[in-house]
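In: sequence isn't available, so here's the structure alone:
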């Protein structure tokens, strides 16, 4: 991933903010239905934003980490489910832009369909038995050869964007005596690919993170884009890991900021009869907003520090993981404070604060999870004495 600053994307900050406002008007309905907000994705396509991290030489905008964080953080204030689908698309194209092993034909196909048709891509990695690959283990999704042609069998859960995706980079293992592991590029519209509508979560309901099933899917040789010995995956590109970490941090920070903005409006509009003036005039609620803003100020500082250090090439992965942990926990805490302070209105499905709370809690399940981030940082501190 390009960590250095690059020109802003075609959309200005004001245009992104306007787009997020449209998303916010639709968010409650999609949360209730659990369907992907396809009209949001159409807005992103029409704005020319799907080429943000595609290299300029390939017709994209060549955006880097700072641009990803700006777009995802802004769109998440309107609808974090759309922002997550778009963010995963950005990260996959950042991988493709740097990939040395990908066949040129596969690379061109994914890039050209993104630019010409707005085709979306995401990595499909998690399995029922394996869980997340970040914790180790061979995937059960397997590549076999039948009459010399590769075929794919298996299933992937928590496949964000599933029904809206054209492409999936599927984490799979070969059935060779010494298995290779890695990415297989699959056109999700081809025969043998099906989707089980299994996503029915408390939060981030409209991500469409269903189960994708591969039943004897015949693949072209160019689909085997990056297969390696398992141990060769231990040293992943740090810039790509950083991209994922900061995209997730900025997304959930955006949710917390949307919750804050709604709370401010509520406190100004709510005038209890016994009080005769808005709740916003009470010192208790003024202190509350100060506490929330302090948490979000820390988030802003951490994200900016991470971006600056990434641009200088000096940001260790364990520190980035800690930043994700702190930013997302601050985001959760800030929404909890508002929820606890206003009582029943905060838990009503007629108000967005309840949805923001369910959504922001999902920050804890994204890699790296708290135990991994904290243990790694602790080990390094004890090993180095710093």
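Out: Thanks, I have it. Keep in mind it's a predicted model, so treat the numbers as computed, not measured. Numbers count the residues shown, from 1 in each chain.

In: C-alpha from now on. contacts and neighbour counts both.
Out: Noted.

In: which one's the longest helix in this protein?
Out: Criterion DSSP state H: the longest helix present in the chain is helix 238-269.

In: that helix: which residues count as buried?
Out: 239-260, 262-264, 266-267 (16 or more other Cα atoms under 10 Å).

In: what do you get for stretch 86-102?
Out: Judged by neighbour count (16+ other Cα under 10 Å), stretch 86-102 contains these buried residues: 86-97, 102.

In: roughly how far apart are residue 214 and residue 82?
Out: Using Cα to Cα, to the nearest Å, residue 214 is found at 25 Å from residue 82.

In: ugh, wrong one, residue 27
Out: To residue 82, residue 27 is 9 Å away according to Cα to Cα.

In: the two: which is more packed in?
Out: The residue with more neighbours, out of residue 27 and residue 82, is residue 82; 27 against 21, by other Cα atoms under 10 Å.

In: my guess is that one contacts residue 207. True?
Out: Yes: the pair residue 82 and residue 207 passes the contact test of Cα atoms under 8 Å, sitting 6.9 Å apart.

In: now for these two: what residues contact both?
Out: Common contacts of residue 82 and residue 207 (Cα atoms under 8 Å, 6 or more residues apart in numbering): residue 36.

In: what about the helices in the stretch 51-200 of the chain?
Out: Along the stretch 51-200 of the chain, the segments classed as helices by DSSP state H, counting those that start in this stretch run 65-78, 80-98, 104-117.

In: so which of these is nearest residue 298?
Out: Each of the helices of the stretch 51-200 of the chain has some distance to residue 298 by Cα to Cα; the shortest is helix 65-78, at 15.2 Å.

In: which other helices and strands contact that closest one?
Out: Identification of packing neighbours for helix 65-78 by 3 or more Cα pairs under 8 Å, 6 or more residues apart in numbering; DSSP states H and E yields helix 13-33, helix 80-98, helix 238-269.

In: could you redo the last one with a cut-off of 10 Å?
Out: Other helices and strands packing on helix 65-78, by 3 or more Cα pairs under 10 Å, 6 or more residues apart in numbering; DSSP states H and E, are helix 13-33, helix 38-46, helix 80-98, helix 238-269, helix 283-312.

In: and the residue nearest the centre of the chain, how far from residue 118?
Out: Centroid-nearest residue in the chain: residue 84, 3.9 Å away (criterion: Cα atoms, centre = their mean). Residue 84 sits 16 Å away from residue 118, going by Cα to Cα.

In: likewise residue 198?
Out: For residue 198 relative to residue 118 (Cα to Cα), the value is 26 Å.

In: between those two, which one's more packed in?
Out: Each of residue 198 and residue 118 has its neighbours counted (other Cα under 10 Å); residue 118 has more, 21 against 14.

In: so who does the spatially closest residue to that one that is not a sequence neighbour touch?
Out: The shortest distance from residue 118 to any non-neighbouring residue, by Cα to Cα, 6 or more residues apart in numbering, is to residue 45 (5.7 Å). Shown in contact with residue 45 (Cα atoms under 10 Å, 6 or more residues apart in numbering): 39, 51, 114-120.

In: take the one below as the second:
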């Protein structure tokens, strides 16, 4: 299975994703053709159960896909990353119709996490549940077929066309410019009662954080590959290579912890996401310095990968939040309040 997906992914990267990566970034265009192609080869349904027609893959396989895509087109990789995190909730609690559509590659899901200060309320009514809230940014906003909207520890599966759900203006930022990460508001959006999972955050967040760490690893590997023949200071380059190798070990252990339900999985995922984001930005910054002005030219992918790393670093949960998670664990306090 892994070999088949690797070969198919390589073909789609070569034919569709890589040729469009620069334009996706420059124009801030959602990579719709790349996402469609990934669905056609079974990668949107990679994490779906075989019982509904999916690939039945574990986190290790989805992590390999995200890492490889991150080194080619960060925007496409981030869209797939949030889709896989949302799929974890849909697989555990979603209706067969949505699970089947994801498995067939016909349905793109995304994850709506909150930042400090974002409002959110799920109110039970006679007809079901009403969602009111706002999210500062949601990847694939206005593009996804459904949102897994996290509200406290709960998560609600919201149809992308639901009345009262509105995406903001197109994203025009520093990096990850094609991932459509824009604000979303929910104004009395009606959600079926059986579309709300009381502990949905527990399924989504560890997967999101672990894949976020792997995403940063993919960016870091790509930046090293871009500059391998351009750095004269071999010892410095070797040190950056060693740091990246250590991040890979950390990511592999984190993926195993989350996939295996280890007791330290959540704090490990938070630590790995933080380590990945910091490694990618710091290695990218050092490579730009070592390579000089030529490395900042848009003709090299290093500049784009570095901007993607900087943007991913400030996405929810931010570094301060992740340090808070790790600090609570260190003193024996609950990780999530």
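Out: Yes, it's here. Small disclaimer: the values here were computed from a predicted structure and weren't measured.

In: what's the TM-score here?
Out: Scored by TM-score structural alignment, normalised by the length of the second structure, the superposition of the two chains gives a TM-score of 0.86; 331 aligned residues with a Cα RMSD of 2.9 Å.

In: would you turn the contacts of residue 45 of the first structure into a markdown table with distance to residue 161 of the first structure?
Out: Compiled in a markdown table, those are given as follows (distance: Cα to Cα, whole Å):
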| residue | distance to residue 161 of the first structure |
| --- | --- |
| 39 | 14 |
| 51 | 17 |
| 114 | 15 |
| 115 | 18 |
| 116 | 19 |
| 117 | 16 |
| 118 | 14 |
| 119 | 12 |
| 120 | 8 |
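
In: out of those residues, flag the one nearest to residue 9 of the first structure.
Out: Nearest to residue 9 of the first structure, judged by Cα to Cα, of these is residue 51 at 9.2 Å.

In: trace that closest one over to the second structure, please.
Out: Using TM-score structural alignment as the criterion, residue 51 of the first structure maps onto residue 45 of the second structure.

In: count the residues that sit near its match.
Out: Number of residues near residue 45 of the second structure (other Cα under 10 Å) recorded here: 31.

In: list the contacts for the nearest residue to it once chain neighbours are set aside?
Out: In this structure, residue 45 of the second structure finds its nearest non-sequential neighbour in residue 103, 3.8 Å apart by Cα to Cα, 6+ apart. Taking Cα under 10 Å, 6+ apart, we find residue 103 of the second structure in contact with 39, 42-56, 87, 91, 97.

In: tell me the buried residues within those.
Out: 39, 42-49, 52-56, 87, 91.

In: taking those together, which two end up most distant?
Out: 39 and 91 (17.0 Å).

In: what's the end-to-end length of stretch 132-146 of the second structure?
Out: Using Cα to Cα, the end-to-end distance of stretch 132-146 of the second structure comes to 16 Å.

In: so how far is it off the chain centroid?
Out: Put simply, stretch 132-146 of the second structure sits 14 Å off its chain's centre (Cα atoms, centre = their mean, to the nearest Å).

In: which strands or helices does the longest strand along the first structure pack on?
Out: When the first structure is parsed with DSSP state E, its longest strand is strand 149-159. Using 3+ Cα pairs under 10 Å, 6+ apart, the elements in contact with strand 149-159 of the first structure are strand 121-124, strand 142-146, strand 167-174, strand 193-196, strand 210-218.

In: which stretch among those strands comes nearest residue 300 of the first structure?
Out: Per Cα to Cα, nearest to residue 300 of the first structure of those: strand 121-124, 27.2 Å.

In: what does the closest one correspond to over in the second structure?
Out: Strand 121-124 of the first structure corresponds to residues 109-112 in the second structure, going by TM-score structural alignment.

In: next: stretch 201-214 of the first structure.
Out: Here stretch 201-214 of the first structure aligns to the second structure at residues 173-186, judged by TM-score structural alignment.

In: mind checking the end-to-end distance for the matching stretch?
Out: Using Cα to Cα, one end of stretch 173-186 of the second structure lies 23 Å from the other.

In: so which bits of it are buried?
Out: Using 16+ other Cα under 10 Å as the test for burial, stretch 173-186 of the second structure gives 175-186.

In: same question, stretch 375-386 of the first structure
Out: Neighbour count says stretch 375-386 of the first structure has 376-377 buried, by 16+ other Cα under 10 Å.

In: and residue 287 of the second structure, what's its match in the first structure?
Out: Aligned by TM-score structural alignment, residue 287 of the second structure pairs with residue 338 of the first structure.

In: sorry, slip of the keys, the one I care about is residue 81 of the second structure.
Out: Correspondence of residue 81 of the second structure to the first structure, assessed by TM-score structural alignment: residue 87.

In: check contacts around that match.
Out: 50, 68-69, 71-73, 75, 80-81, 122, 243-244, 247-248, 251.

In: and if we set it to 8 Å?
Out: Going by Cα under 8 Å, 6+ apart, residue 87 of the first structure touches 68, 72, 247.

In: neighbours of the counterpart of the second one in the second structure, just the number please.
Out: Using TM-score structural alignment, the partner of residue 72 of the first structure in the second structure is residue 66. Summarising burial for residue 66 of the second structure: neighbours were counted as other Cα under 10 Å, giving 25.

In: chain neighbours aside, what residue packs nearest to residue 66 of the second structure?
Out: Sequence neighbours aside, residue 77 is the residue nearest to residue 66 of the second structure in space, at 5.5 Å (criterion: Cα to Cα, 6+ apart).

In: what's the local residue count around the one you found?
Out: 26.

In: likewise for residue 195 of the first structure?
Out: For residue 195 of the first structure, the tally of surrounding residues (other Cα under 10 Å) stands at 18.

In: I'd say it and residue 213 touch.
Out: Yes: the pair residue 195 of the first structure and residue 213 passes the contact test of Cα under 8 Å, sitting 6.0 Å apart.

In: ok, now which ones touch the nearest residue to residue 133 of the second structure once chain neighbours are set aside?
Out: Leaving aside its chain neighbours, residue 133 of the second structure sits nearest to residue 120 (4.0 Å; criterion: Cα to Cα, 6+ apart). Going by Cα under 8 Å, 6+ apart, residue 120 of the second structure touches 131-134, 151.

In: quick one: the longest strand of the first structure to helix 80-98, angle?
Out: With axes from the mean of the first three to the mean of the last three Cα atoms, to 10 degrees as the basis, strand 149-159 of the first structure and helix 80-98 are set at 140 degrees to each other.
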